[in-house]
Each structure stands twice: as C-alpha cells, then as structure tokens.
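Asker: this one's structure only:
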C-alpha cells in the first residue's frame, strides 16, 4: 500500500527533483511528456533549481510516495507556481514517467490551482507555456480549461534548458481564475 503527500520543496529534495525533471522531460521512455528527440541537453541543473526556489515569487511543491510501513519515501512529482502581477505561471511540472497516466498529474495541477485560490489575492488567471510540437499536452491542458492565447515565444536557448533539435516555439496557455 502507498500513500501520497504534497508538500513544500525542501533543500534535501534538490537532487531527487533535478533527476526527476530530467528523467521526465529528456530521457527516452514511454513517458508521454518526454521531450526526447525534440530537445537535447538537461532540462534543469541544481544551480537553476536553487535560483528558482530562491526567488520569493516562486512556490515549489513536491509529491512524494511513502510506503505505509514508513520504510521508503520517494519524490514522484513536482509543480511550481510563480507569482506575476495579476496572474500566476504554473511550470516545472512533472510526474515520474512510470507513474504517469494514473491521475497524479491532475492531482498536482488541481493542488496548484487550489493553492492559488486559497493563498493569493488579486490573481485573475493561471498561465503556462507548452512546446508547440506537443499537441497531446496542449490537449491535456485544454481539457482542464486552459486556452491558447495566441502568444508564442522562441525556445529559450539562452536559459540553458536544452537545445531544440527542430524549430520549436513556446505557446502560452491561460485559464481564468474562478473564485
């Protein structure tokens, strides 16, 4: 039997989270969210994660699985929330590839949205960016109320988050906050 918990990121999670994000985004796997074959290079490193989590506008959470006997705890998902002016950006979001398609991503996304509703004032929309070549992810978010804004940005090679192997744009998606 297993139990799941979502909690705030702690420094001791750093290595596990970097490994999880790189595994989910960049390794060849059966993961439907992988960018393998689309982008070369690491998705994130420990210094980038330190920078993200060290910014007071960012709120980062991990989902962990614990065996009921208390023996093993492992991080199986993560999600970040960045406060903007009247919006929040959701990103740095993944579920361990062998745990995908089990509803955990939906649980994490709903947790992030609920957290925003409960803890942030004056927020009127959720935003996120998705690779334009990832139609299945765009459809996934559309089923959860996110719509394309028509805003597209170049892939941020300068941010050291990998190098595209083809022409890739980031599409902005948004969802109106309903309070």
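Answerer: That came through, no problem. The structure presented is a predicted model; accordingly, all values stated were derived computationally and were not measured.
Asker: Only C-alpha atoms from now on, for both contacts and neighbour counts.
Answerer: Fine.
Asker: Now do the helices in this structure.
Answerer: With DSSP state H, the ranges of helices along the chain come out as 14-26, 46-54, 104-119, 135-142.
Asker: okay if I get the ones you listed as a markdown table plus distance to residue 80 and mean neighbour count?
Answerer: Below are those laid out as a markdown table (distance: least, C-alpha to C-alpha, whole Å; neighbours: other C-alpha atoms under 10 Å):
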| stretch | distance to residue 80 | mean neighbour count |
| --- | --- | --- |
| helix 14-26 | 12 | 20 |
| helix 46-54 | 9 | 14 |
| helix 104-119 | 8 | 16 |
| helix 135-142 | 16 | 14 |
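Asker: With distance to residue 74 as added columns, please give those helices in TSV.
Answerer: What follows is the helices of the chain, written out as TSV (distance: least, C-alpha to C-alpha, whole Å):
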stretch	distance to residue 74
helix 14-26	8
helix 46-54	18
helix 104-119	14
helix 135-142	25
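Asker: Would you mind telling me which of the ones you listed is nearest residue 167?
Answerer: Checking the helices of the chain against residue 167 by C-alpha to C-alpha gives helix 135-142 as the closest, at 14.7 Å.
Asker: Check which helices and strands the closest one sits against.
Answerer: When contacts are defined as 3 or more C-alpha pairs under 8 Å, 6 or more residues apart in numbering; DSSP states H and E, helix 135-142 packs onto no helix or strand at all.
Asker: A further structure is provided below for comparison with the first:
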C-alpha cells in the first residue's frame, strides 16, 4: 500500500518520529528490515529532544508519510546553500521493501526543489553499508569521493568499528 498522505511534522510528532527512526536504524537483534545498522552502531539513532531541535532549526523540515493516518515513513530536508541535505529517511521496518522509501525520497526531492529552489540534494551514508549505497545510486545519487569520520559528537550512537566513516552522495535535481 503506498503512502496516501504527506505532511510536515510538528513538535507534537517528535516521539513518534524518534520511535520510527530508531526501529528502522537500530532495532533489536533479529528484527525485520534491511536498512538497519545495528551490526555497525549501538545505541539510539535519535531521541525526541533531538527531533524537536531538528524541527526548531531554520530551513529544516521533517516530512512524514502516512498510510490511513498512521505514520509509516519520514525524512529530514534541510536547506544548504543552493542545495538541500536529505537525512533520516526511515520506513517502518514491518512494511519495508514496498516502495515507500522511494516514494518518500521522491517527495523530499520535490519538496527541496519547490520549497527551497534547490538545484541538488546531498546526503551521507555509512560507507560500510553497500546495500544502502546501491539503493541510493539506483535513485540517481552519485558518489562524490568525499568521506567524513563517524560523527561521535552527534549523540547518534557508538560505532562498533574504529574505521566506520560516512560517505557523501549527491544528486542534481532537474525539473
């Protein structure tokens, strides 16, 4: 079932967003879903207070995807010069692999073009996640050759590998 409603999050959505993101990125061992990174990073990916701070930032929006009024996906879009940063794309693990991530990503890119007049989008992906990297490459993102260290100071969990890095991807937006 596709997403039937998109809307912009408010601070009232913070707890539900944090729950969704943590279930998608850092579920308990043996949980469903192919996008999680539990084998690479421990601890919560985000908490409700961090979501509220993200929502309070100028030019930062968390977009929600709903199925019959139930939260099933989210993504953060942040204006960044002539482009936008896209992050925190999450789909409920129980319904992943049904095209909802692609639908949410397309909505985020359209929002970036329409709301911020962005000419490109960029994102970061854990370099140790080849299946996730391949997913974004199929969606038109390109590797930039830029790598950054894992953001230890972002309160986004603890890496289980000392060599863990994030890779920057970029996509040019067209009308």
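Answerer: Here it is on my side, so go on. Quantities reported herein were computed from a predicted structural model and do not represent experimental measurements.
Asker: Report the TM-score for the pair.
Answerer: Superposed pair, TM-score by TM-score structural alignment, normalised by the length of structure 2: 0.93. Supporting alignment: 172 aligned residues with a C-alpha RMSD of 1.4 Å.
Asker: one step back: looking at the helices of structure 1, spot the one closest to residue 157 of structure 1.
Answerer: helix 46-54 (13.9 Å).
Asker: corresponding residues in structure 2 for that closest one?
Answerer: Under TM-score structural alignment, the alignment places helix 46-54 of structure 1 onto residues 48-56 of structure 2.
Asker: for structure 2, what spans make up the strands?
Answerer: 5-8, 41-42, 60-67, 70-80, 83-91, 120-126, 142-149, 158-159, 165-172 (DSSP state E).
Asker: now residue 95 of structure 1: how far from residue 164 of structure 1?
Answerer: Applying C-alpha to C-alpha, to the nearest Å, the value for residue 95 of structure 1 to residue 164 of structure 1 is 22 Å.
Asker: Settle it for me: which of the two has more neighbours?
Answerer: Neighbours per residue (other C-alpha atoms under 10 Å) separate residue 95 of structure 1 from residue 164, with residue 95 holding more: 28 against 17.
Asker: show me what contacts the most centrally placed residue in structure 1?
Answerer: In structure 1, the centroid-proximal residue (C-alpha atoms, centre = their mean) is residue 93; its distance is 1.1 Å. Residue 93 of structure 1 makes contacts with 21, 77, 78, 79, 80, as judged by C-alpha atoms under 8 Å, 6 or more residues apart in numbering.
Asker: Could you find the counterpart of it in structure 2?
Answerer: Correspondence of residue 93 of structure 1 to structure 2, assessed by TM-score structural alignment: residue 89.
Asker: can I get the strands of structure 2 in TSV with distance to residue 34 of structure 2?
Answerer: Listed next are the strands of structure 2 as TSV, based on distance: least, C-alpha to C-alpha, whole Å:
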stretch	distance to residue 34 of structure 2
strand 5-8	23
strand 41-42	15
strand 60-67	19
strand 70-80	15
strand 83-91	10
strand 120-126	14
strand 142-149	21
strand 158-159	18
strand 165-172	18
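Asker: between the ones you listed, which gets nearest to residue 97 of structure 2?
Answerer: Of all these, strand 83-91 comes closest under C-alpha to C-alpha, at 9.2 Å.
Asker: The closest one vs structure 1, average offset?
Answerer: Averaged over the aligned pairs, strand 83-91 of structure 2 sits 0.6 Å from structure 1 after superposition, using mean C-alpha distance after the TM-score superposition for structure 1.
Asker: If I take that strand and strand 165-172, what angle do their directions form?
Answerer: Relative orientation of strand 83-91 of structure 2 versus strand 165-172 (axes from the mean of the first three to the mean of the last three C-alpha atoms, to 10 degrees): 110 degrees.
Asker: How far off centre is strand 83-91 of structure 2?
Answerer: 4 Å (C-alpha atoms, centre = their mean, to the nearest Å).
Asker: tell me the angle of that strand relative to helix 100-116?
Answerer: 150 degrees.
Asker: Next, the buried residues of strand 83-91 of structure 2.
Answerer: 83, 84, 85, 86, 87, 88, 89, 90, 91 (16 or more other C-alpha atoms under 10 Å).
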